[in-house]
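Undergrad: Predicted structure and sequence below. I'll ask about it afterward.
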Amino acid sequence: MTGKNRIVTNMAPDAIGPYSQAIEVDGMLYCSGQIPLDPETMEITGTTVEEQTHRVMKNVEGVLKAANCDFGNVIKAMIFLDDMNDFAKVNEVYASYLKEPYPARSAVEVAKLPKGAMVEVEVIAKK
């Protein structure tokens, strides 16, 4: 393995645990999951799943930018929902940030997300 570089940015929330916002290894970027925290206040923003998803995608975008990437570099995305009934709403917002060819993706419902978030997204990108 050639180097493991930690990506740090103020364009996304600080890590709230023992993890990095992203790690770059051999031209691959592994981004930690983003929830709808405002990077300045570190508080959840948005009362609807659509509002929260926009904040999440802006946070993901901030981490990508810090690594000199954008959504076009994303090859895999994972979406975590606290209610799968919100899938169509999240999908619509998520799609507005991407272009074809879309990344591979999974979406799952989970019992609970950090800080009571409705949605979390993590991505893997190729530089």
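TA: Okay, I see it. Residues are numbered from 1 along each chain as shown.
Undergrad: Please count neighbours and contacts with C-alpha atoms only from this point.
TA: Will do.
Undergrad: For stretch 34-45, measure first residue to last.
TA: End-to-end distance for stretch 34-45, by CA to CA, to the nearest Å: 12 Å.
Undergrad: Buried residues, that stretch. List them.
TA: The neighbour-count check on stretch 34-45 (16 or more other CA atoms under 10 Å) flags 34, 35, 36, 37, 38, 39, 44, 45 as buried.
Undergrad: could you dump the residues you listed to JSON lines with secondary structure and distance to residue 78?
TA: Below are the buried residues of stretch 34-45 laid out as JSON lines (DSSP: H, G, I helix; E, B strand; the rest coil; distance: CA to CA, whole Å):
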{"residue": "34", "secondary structure": "strand", "distance to residue 78": "10"}
{"residue": "35", "secondary structure": "coil", "distance to residue 78": "12"}
{"residue": "36", "secondary structure": "coil", "distance to residue 78": "15"}
{"residue": "37", "secondary structure": "strand", "distance to residue 78": "18"}
{"residue": "38", "secondary structure": "coil", "distance to residue 78": "20"}
{"residue": "39", "secondary structure": "coil", "distance to residue 78": "21"}
{"residue": "44", "secondary structure": "strand", "distance to residue 78": "20"}
{"residue": "45", "secondary structure": "coil", "distance to residue 78": "21"}
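Undergrad: put this beside the first:
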Amino acid sequence: MPPIETINAPGLPIPAGHYSHATRAGNLVCVSGQLPIRPDGTHTGDLPFEAQAEQTLANLRTVLEAAGARLTDCIEVTVYLVGVEHWKTFNEIYARHFGDRKPARAVVPVGALHYGYLLEIAARAWVEHA
């Protein structure tokens, strides 16, 4: 097994719990659930779903880049979504960010997230250019 590297992305708040933004073992990058928190640490729970989705995907991209990966390197994505009514809008925003790349994905409806957030996204990426 290759060594496991802990990654915290510059430009994002340090995680408040006992976890890192991501870990990397060889070519595999595992990204912890990303919330729509702003880079300065302020919350977006008061913003509409679309704005929260854009911020969450931007945070995911930032963490992947810190690990030497890109969105197009994702092989699996898990989305925790408050309110199944947001699924269609999320899918449209997600497709715009991922383009032709279609990693395996699960969208899991949940009851509530901290601070009024409406989604959380975790991912795994395989980086051939390790």
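TA: Okay, I see it. Here the structure is a predicted model, which is why all the values come from computation and not from measurement.
Undergrad: Kindly provide the TM-score of these chains.
TA: Once superposed, the chains reach a TM-score of 0.93 (TM-score structural alignment, normalised by the length of the first structure), with 126 aligned residues with a CA RMSD of 1.2 Å.
Undergrad: Now flag whichever of the buried residues of stretch 34-45 of the first structure is closest to residue 52 of the first structure.
TA: The nearest member of the buried residues of stretch 34-45 of the first structure to residue 52 of the first structure, counting by CA to CA, is residue 36 at 5.2 Å.
Undergrad: Would you enumerate the residues in contact with residue 70 of the first structure?
TA: Residues in contact with residue 70 of the first structure (CA atoms under 8 Å, 6 or more residues apart in numbering) are 61, 64.
Undergrad: Would you mind finding the longest helix in the first structure?
TA: Looking across the first structure with DSSP state H, the single longest helix is helix 49-66.
Undergrad: For that one, what is the distance to the chain centroid?
TA: Remark: helix 49-66 of the first structure is offset 6 Å from the chain centroid, using CA atoms, centre = their mean, to the nearest Å.
Undergrad: Where do the strands of the first structure begin and end?
TA: Taking DSSP state E as the test, the strands found in the first structure are 4-7, 22-25, 28-31, 74-81, 104-109, 119-126.
Undergrad: ok, and what's touching the fifth one?
TA: Right, the one you point to is strand 104-109 of the first structure. Contacts of strand 104-109 of the first structure (CA under 8 Å, 6+ apart): 75, 76, 77, 78, 79, 80, 81, 82, 83, 84.
Undergrad: Run the chain-centre distance for stretch 40-58 of the second structure.
TA: For stretch 40-58 of the second structure, the distance to the chain centre is 12 Å (CA atoms, centre = their mean).
Undergrad: what comes into contact with that stretch?
TA: 11-13, 34-38, 86, 89-90, 93-94, 97, 115-121.
Undergrad: and what of stretch 118-130 of the second structure?
TA: Here stretch 118-130 of the second structure has contacts from 26-36, 45, 49, 52-53, 56-57, 60, 68-69, 71, 73-83, 112-113, using CA under 8 Å, 6+ apart.
Undergrad: what about burial for the residues you listed, which qualify?
TA: Applying 16+ other CA under 10 Å to those flags 28-36, 45, 49, 52-53, 56-57, 60, 69, 71, 73-82 as buried.
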